[in-house]
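Participant: What follows is a protein structure lacking sequence information:
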């Protein structure tokens, strides 16, 4: 991985754009960002492009990070987040879908005390009816797992506090599911997540997302993060299902043959074991996020000390 860095001054804002073969779309996007945010650091992560993406980005004043081959959208996000020097990081697509004017609105929303603000696309911004239906399903499933209203789980336009976001880099997958994982991780850690309605433009060029393959991957990621977020919400329904099947099987065999079969015993044992696995997973999850709380303790002490000094 190679990078270009021409300025050692820490900017207040970093804008990270993952890109793969987006040379045609970059000039308009980067020029618009430079006009609106002249003091911001613009980081273009070239994820193994075979066109002039990196050269075009450099020509338009962006700091360029190049992957030697395509490592995935999530990997590009992680590379950009690690190198970003701003206290706030904005993540947006490089294909022209996102309006730079919405970035200003995201930052204004962040000033209300949020740790992450996500651009929530309206129904007209979905690429197809199938994509709209899939995203609606993802949003409802994630809302159930987290216990919070999730308006857009997969949006690629979001702003986050850099130190908070970097805590969860180890959880982010290298593929297209980084928005899913980061949103649910922020909720689990007790960080404030807000939503801002946006309307996206038709993307330039061809999408790199494959609906069937990446759709199934999104569902798997939701359940994976669900077991990290609140394991009992995943294990308890499975345990209840085994218990109901076992009791139903027992009622059937008791009525017709007056016996308690091995299948009934196996189903009831599976119910008990699944519930116990959920309890253990819940404790492990609590311990994992307790480490996150401990990492935040020094920052809170620093903030308190700074406030005390200002009061004096």
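Facilitator: Happy to help now that I have it. Not measured: the values here are computed from a predicted model. Numbers count the residues shown, from 1 in each chain.
Participant: When you work out contacts or count neighbours from here on, use the C-alpha atoms and nothing else.
Facilitator: Will do.
Participant: Not counting sequence-adjacent ones, nearest residue to the residue nearest the centre of the chain?
Facilitator: Among the residues of the chain, residue 179 comes closest to the average C-alpha position under C-alpha atoms, centre = their mean, at 2.4 Å. Spatial nearest neighbour of residue 179, excluding adjacent residues (C-alpha to C-alpha, 6 or more residues apart in numbering): residue 154 at 5.2 Å.
Participant: can you count the residues close to that neighbour?
Facilitator: Neighbours of residue 154 under the rule other C-alpha atoms under 10 Å: 23.
Participant: Check which helix or strand it maps to.
Facilitator: Residue 154 is part of no helix or strand, with elements assigned from DSSP states H and E.
Participant: next, the one to line up against it:
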């Protein structure tokens, strides 16, 4: 029988954990539960000790992704479940994720509906990410950034070196599984209002979310991003040349620049594709 490890990254989430951990232990009494304390300054460690849950503490905050990586390395289970420590995820849904995993999937993600999104801005951003990831992979991606997921430990650890230390570990791990042809499923869930204050910063994380869009492409198939961009530059060069030839009877530097940009972008795409292939290569 597979052993289950539940990993909860937490930073100053003592209030939420005090309610969540007993419910989680009741729902999964045989599971190994590990809280990764990401430099908390509250009573996180005391709450974990009271609940009889293992707590791995960092002397300072290293990031959500860093906590996930530390938890994945420390866990002894064959199946890993990642869930937020802020009280958004229902412990009862863990069983549903595991049941779906038993159908032959290597990763099952809890997909939030629109009502479970943390604000309109986040909802719009996540909708954009899901659409782009679906186009890139050719599979329906219902929630690219959800932090509630069940995975097979061996498969997940193959990509642990790719995961960033920040908040975008869900994006990276999902795209890595798709790229490696490991089956991924989505299971609708309801996410509750988080307890306490969010660690998301709109200005700082707005730039980060924009970078996620490029990460989606480069983690899966860079040419799907670079080829359309190269074609766009080429067509703009042709349009500019046609306009200047009709009106001035000559070829301008702008047309040459746009065509050169098309070639450069295409070559960057080729190189990126080779780097991506090497990144996912498994030595025999």
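Facilitator: Perfect, thanks for sending it. This one's a predicted model, so the numbers in the text were calculated from it and none came from an experiment.
Participant: TM between them?
Facilitator: With the length set by TM-score structural alignment, normalised by the length of the second structure, the two chains reach a TM-score of 0.96; 284 aligned residues with a C-alpha RMSD of 1.5 Å.
Participant: returning to what we had before: wait, the residue nearest to residue 179 of the first structure touches residue 182, no?
Facilitator: No. In this structure, residue 154 of the first structure is not within contact of residue 182 by C-alpha atoms under 8 Å, at 9.9 Å.
Participant: thinking again about what came up before, the residue nearest to the centre of the first structure -> the second structure?
Facilitator: By TM-score structural alignment, residue 179 of the first structure lines up with residue 170 in the second structure.
Participant: Now the strand or helix carrying its match on the first structure. Mean distance?
Facilitator: For residue 170 of the second structure, the host element (DSSP H and E) is helix 169-179. Aligned to the first structure and superposed, helix 169-179 of the second structure gives a mean residue distance of 0.9 Å (mean C-alpha distance after the TM-score superposition for the first structure).
Participant: who touches that helix?
Facilitator: 64-65, 107, 133, 137, 144-147, 156, 159, 162-164, 183-184, 212, 215-216, 219-220, 280 (C-alpha atoms under 8 Å, 6 or more residues apart in numbering).
Participant: So how do I select the buried members of these in PyMOL?
Facilitator: In PyMOL, a selection of the buried entries from the contacts of helix 169-179 of the second structure looks like this (16 or more other C-alpha atoms under 10 Å):
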select buried, resi 64+65+107+133+137+144+145+146+147+156+159+163+164+184+212+215+216+219+220+280
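Participant: Tell me the spacing between the residue lying farthest from the centre of the second structure and residue 240 of the second structure.
Facilitator: Residue farthest from the centre of the second structure, counting by C-alpha atoms, centre = their mean, is residue 249 at 51.8 Å. According to C-alpha to C-alpha, to the nearest Å, residue 249 of the second structure stands 12 Å off from residue 240 of the second structure.
Participant: same question, residue 280 of the second structure
Facilitator: Per C-alpha to C-alpha, residue 280 of the second structure is found 40 Å from residue 240 of the second structure.
Participant: Same question for residue 54 of the second structure.
Facilitator: Remark: distance between residue 54 of the second structure and residue 240 of the second structure (C-alpha to C-alpha) = 64 Å.
Participant: ditto for residue 230 of the second structure
Facilitator: Distance, residue 230 of the second structure to residue 240 of the second structure, using C-alpha to C-alpha: 15 Å.
Participant: Looking at those two, which one has more neighbours?
Facilitator: Taking neighbours as other C-alpha under 10 Å, residue 230 of the second structure and residue 240 compare with residue 230 leading, 24 against 18.
Participant: Please pull up the equivalent of the more buried one in the first structure.
Facilitator: By TM-score structural alignment, residue 230 of the second structure lines up with residue 239.
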